[in-house]
Structures are given as structure tokens and as C-alpha cells.
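In: Next one to model:
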Amino acid sequence: MTVFTGGSAYLMLKDIADGFIIPSELTFKQFRAGDFALFSQEADKLLREIRSNQPPITDVDATQKRQRRMQRVQTAMMLARNVQTRRG
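Out: The predicted structure follows:
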């Protein structure tokens, strides 16, 4: 059984980026060391994907959406690191 909402780390991160999942410390309660590593790896991959899709400079809405997606993923990464650090 997987600890990732949606079945895989990548799908979970896509849902977080799109705002369907709001991560908290409880989101990472079931995670083990390997799960944190996979989550971090997939988060880096998704951030690269988001950064590579640059909207036109004049499209303010698309730029804001892109920034919000990156911020959500970075926040999830920060939460995961904090939970992992606290566990030791």
C-alpha cells in the first residue's frame, strides 16, 4: 500500500501543485525515509517541468498560475523536510 495520495509521489505532487491537496504535517505522518527521498526527487522533477513551461511575458494570468504552482510545490517540500528533520 502506498503512502502517496493519488497512488504515486508524482501524482500527489501534481495535485498539490494544482491546489487539490493542501499539505500539512499530517500529510507526511505515514512517510518513511525512502518515501521522503522519493517525494523530494519527484518534487524537483516537477519543479523543473513547471519552470520549463514559461508563458509569454504579456500573459499575466498564466504567469501568476505558474508562480502559484511553484510556490505550492516548494511549500510541500519545505513541510516534508521539516517533518523529516523533526523525526531525526
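
In: From now on I want contacts and neighbour counts done on CA atoms only, so please keep to that.
Out: Fine.

In: The top helix by length along the chain packs against which elements?
Out: As assigned by DSSP state H, the longest helix anywhere in the chain is helix 60-87. Packed against helix 60-87 by the contact rule (3 or more C-alpha pairs under 8 Å, 6 or more residues apart in numbering; DSSP states H and E) you find helix 9-18, helix 33-52.

In: how far off helix 9-18 does that helix point, in degrees?
Out: Orientation check (axes from the mean of the first three to the mean of the last three C-alpha atoms, to 10 degrees): helix 60-87 against helix 9-18 gives 120 degrees.

In: quick one more, to check against the first:
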Amino acid sequence: LISHIAFDMKPLTRSERAKKARKEDYLSKYSGIARDVLEALIDKYQDEGRFDFEDVQLLELNPFNKFGNPMKITKSFGGKNNYIRAIKELEKNIYA
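Out: Now for the predicted structure:
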């Protein structure tokens, strides 16, 4: 919104932001369940808009529950701290 007002730039849609986030090289750092979870988060953002990416309870909901329970999912990132770091990086890429 600020870029639109200050610099007369067209605001990005959720789909454009999701597409841009998928193109970022940081996704290549992850594989298996971790990458699948990040891609599902991008899909969820694209479909539903803003939500609390860092809320671990989100992992209990569909489609994340198909990857296992929240503990298994965070382990696929190397632990909860690494999961939160990956989520913050994802959020940064979506809103950059």
C-alpha cells in the first residue's frame, strides 16, 4: 500500500506474492516434509490471505495434518527453532 501511494506502484495480489515466494531460492534449502509444508503455507496464504504463520497450532489443521503431527513437522526442519526461522524467512519473502 505504501509503495502504491508513495511510488505509484501497483500493489501485488496474493497470487503474485505467492508466485514470487515460490521463485525465491530459499525454498531449495528444504526437501521432503519441510518443503511440502512451506509450499502448503504458500498455498494457504494465496487462498486465504494473511494469517499467523508462526502459530504452531496451524499445523494441526488440513492440509498440514497429512504431513504428521506438529512435533514431526517441526522435526523435519531440525527442530522448532529452525521451523520458526524458516517461517519468518517465508513471511519475509511473501511480504518483501
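
In: Quick check: TM-score for this pair?
Out: The TM-score (TM-score structural alignment, normalised by the length of the first structure) is 0.32; 45 aligned residues with a C-alpha RMSD of 4.3 Å.

In: tell me which element I94 of the second structure falls in.
Out: Element membership of I94 of the second structure [criterion: DSSP states H and E] is helix 80-95.

In: buried set for that helix?
Out: Within helix 80-95 of the second structure, the residues scored as buried using 16 or more other C-alpha atoms under 10 Å are K80, Y83, I84, A86, I87, L90, E91, N93, I94.

In: before we move on, back to that, deepest-packed of the helices and strands packed on helix 60-87 of the first structure, please.
Out: helix 9-18 (a mean of 21; mean count of other C-alpha atoms under 10 Å).

In: which helices and strands does that one pack with?
Out: So helix 9-18 of the first structure, by 3+ C-alpha pairs under 8 Å, 6+ apart, packs with helix 33-52, helix 60-87.

In: Identify whichever of those helices lies nearest to A17 of the first structure.
Out: helix 60-87 (4.5 Å; C-alpha to C-alpha).

In: tilt between that closest one and helix 33-52?
Out: Going by the same axes, to 10 degrees, helix 60-87 of the first structure makes 160 degrees with helix 33-52.

In: still on that earlier bit, let me know the closest of the buried residues of helix 80-95 of the second structure to K23 of the second structure.
Out: Relative to K23 of the second structure, the closest of those is N93; by C-alpha to C-alpha it sits at 9.8 Å.
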